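A.B. asks: turn this into a structure:
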Amino acid sequence: MTEVDLHTLTGAYAVGALEDREARDFRRHLTRCEACDQEVRELRETAARLALAVAEVPPVGMRGRVLAALPEVRQLPPEPSATQRSLRRNWRRRLPYYALAACLAGAIASAGIAIQAEHTADRQRDRTALAEHHADQLSTLLTAPDASFRTQGLKGGGTATVVSSARAGQAALVYRDLPKLPDSRVYELWFSRNGTMVPAGLVDSATASGSALLKGRTDGADAVGVTAEPHGGSPVPTSAPLAVLPL
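C.D. replies: The predicted model follows:
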């Protein structure tokens, strides 16, 4: 493992998510890297504050899923101290949104974890890069100054939250406990524009909880719909919406 790789492990080490060998390597790295040592201390402090900021009791298994996924979420190399102070101030202002982002990290990175055991190194890097790109886009959306959140239960079970930013022109669906659909059907997302449903992507049918960035811009859209469609999706809805969440 290179020194550059070690710089990216501060978050995973701070919450004890590294394997024994990686943890030993990183502890040696901390003895010679003051920036990483400082960042680990700050991340542990922030993790404690995030825990206090969330009043709701987390669902069973959430901690394990988040800790297992953290190694796949990209960390930036240590920034100069002035930048770190600026970031800490921003974290304090946006703690509720970062708490949601931390919970989502597990679902975003779960595909990358499975790839490690099943694919070659090249394909691992490709899929990991895709997961990182998704995480970057979602993080930008969650922390947008005008980010809005709409939550609703779905007919048949599960809940969904639409996160949107008019300034960014983007929206994402954060879903939890979606029931598995019968007959190879899939959950499809839609932008509602003046009563017309426009396809905006599919939900990963392999996961009951996770997130999906909607394809296309939010311009002119007044809501996001969720339907159950035949495998591969449909150009127009074939059934009544399971949920319609206003933007």
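A.B. asks: please make it C-alpha for all contacts and neighbour counts, starting now.
C.D. replies: Fine.
A.B. asks: who's in contact with the residue nearest to residue 110 when sequence neighbours are not counted?
C.D. replies: Of all residues beyond its chain neighbours, the one nearest residue 110 is residue 69 (6.2 Å), with distances taken as C-alpha to C-alpha, 6 or more residues apart in numbering. Neighbouring residues of residue 69 by C-alpha atoms under 8 Å, 6 or more residues apart in numbering: 105, 106, 107, 109, 110, 113.
A.B. asks: try it again with 7 Å
C.D. replies: Listed by C-alpha atoms under 7 Å, 6 or more residues apart in numbering, the contact set of residue 69 reads 105, 106, 109, 110.
A.B. asks: next step: those residues restricted to helices.
C.D. replies: 105, 106, 109, 110 (DSSP state H).
A.B. asks: picking that back up, does the residue nearest to residue 110 count as helix, strand or coil?
C.D. replies: Classification of residue 69 into helix, strand or coil gives helix, according to DSSP: H, G, I helix; E, B strand; the rest coil.
A.B. asks: and it, how far from residue 28?
C.D. replies: When distance is defined by C-alpha to C-alpha, to the nearest Å, residue 69 is 23 Å away from residue 28.
A.B. asks: again with residue 109
C.D. replies: Counting by C-alpha to C-alpha, the gap from residue 109 to residue 28 is 27 Å.
A.B. asks: I have a second one here; can you model it like the first so I can compare?
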Amino acid sequence: MNTVDLHTLTGAYALGALSDHEAAEFARHLAQCSACAQEVREFQETAARLALGVAEVPPAHLRTRVMAALSEVRQLPPIQREAAVVPLRRRLRHRMPYLAAAACLVGAAVAGGLAVNAQHDADLQRDRTTRAEQRAAELSALLAAPDATFHTTALKGGGSGTVVASARQGRTAFVYHGLPKLPHSRVYQLWYSHHGSMVPAGLVEAGSTSGATLLTGAPRGADGIGVTAEPQGGSSRPTTAPLALLPV
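C.D. replies: Predicted coordinates for the structure are as follows:
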């Protein structure tokens, strides 16, 4: 592995996606390359912030129910995992922060599904985990699309957002960080802009200040993505001026 190859592994190293041999070789490279060391720190910080954005606090009674159910739960056999070798391309380097976001969402979703079967609570948790894993897989595929475009801006009032779009997949996502918390009666809403006419495209999860949301509908014909603060449940048309309007 040459030095040029090593420079492309910062994101994979930050996410723990390298083999033991590659990780050891890259760790030696980090000791001599301040640019890669800084990039790794930034990826790890981004991953941590996004993980916090989707984390859930378990209810206080969950531990008691789990302990009571342990005697009724059959132990599962070890899961056999096959190592996968993924080719690395230099063009992915500028997308690693967004791939890190997707990986965080996948990791948070899987972590949420590790609770023991505590009957009704466990069933609800499994449903939430399945939906979160599906959203994370769709987001990951969008971020890695060859024709994916990325547009970032600051929002009025605080925070930043990035619109990721793929014409080939017909999907759009809004990756956000540091959004100010809104009152319980308000929610962030996303819109497709068609030459000034706004079409609803989904809501940002209430109370979430950092994370990623897949927009509903296709971006075909849209020239921009708007973000507004709307009454709880969303609106059929914007009730306030956009906090941001990004090209798509």
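A.B. asks: could I get the ones in helices among the contacts of residue 69 of the first structure in JSON lines, plus columns for neighbour count?
C.D. replies: Supplementary listing: those in JSON lines, determined by neighbours: other C-alpha atoms under 10 Å:
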{"residue": "105", "neighbour count": "25"}
{"residue": "106", "neighbour count": "25"}
{"residue": "109", "neighbour count": "26"}
{"residue": "110", "neighbour count": "21"}
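A.B. asks: got the contact list for the residue nearest to residue 228 of the second structure when sequence neighbours are not counted?
C.D. replies: Leaving aside its sequence neighbours, residue 228 of the second structure sits nearest to residue 242 (C-alpha to C-alpha, 6+ apart; 4.8 Å). Contact analysis of residue 242 of the second structure by C-alpha under 7 Å, 6+ apart lists 226, 227, 228.
A.B. asks: compare those with the first structure and list the overlap.
C.D. replies: Compared against the first structure with both residues aligned by TM-score structural alignment, their matches' C-alpha atoms under 7 Å, the contacts of residue 242 of the second structure retain 226, 227, 228.
A.B. asks: strands of the second structure, start to end?
C.D. replies: All strands of the second structure, identified by DSSP state E, fall at 149-154, 160-166, 171-177, 186-194, 197-203, 211-214, 224-231, 244-247.
A.B. asks: just put those in JSON lines and tack on mean neighbour count.
C.D. replies: As requested, those are exported to JSON lines (neighbours: other C-alpha under 10 Å):
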{"stretch": "strand 149-154", "mean neighbour count": "16"}
{"stretch": "strand 160-166", "mean neighbour count": "22"}
{"stretch": "strand 171-177", "mean neighbour count": "23"}
{"stretch": "strand 186-194", "mean neighbour count": "23"}
{"stretch": "strand 197-203", "mean neighbour count": "19"}
{"stretch": "strand 211-214", "mean neighbour count": "24"}
{"stretch": "strand 224-231", "mean neighbour count": "22"}
{"stretch": "strand 244-247", "mean neighbour count": "19"}
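A.B. asks: now render those as TSV, adding distance to residue 48 of the second structure.
C.D. replies: Conversion of the strands of the second structure to TSV gives the following (distance: least, C-alpha to C-alpha, whole Å):
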stretch	distance to residue 48 of the second structure
strand 149-154	20
strand 160-166	17
strand 171-177	12
strand 186-194	22
strand 197-203	23
strand 211-214	11
strand 224-231	25
strand 244-247	25
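A.B. asks: for residue 96 of the second structure, find the nearest of those.
C.D. replies: In terms of C-alpha to C-alpha, the element of the strands of the second structure nearest to residue 96 of the second structure is strand 149-154, at 12.1 Å.
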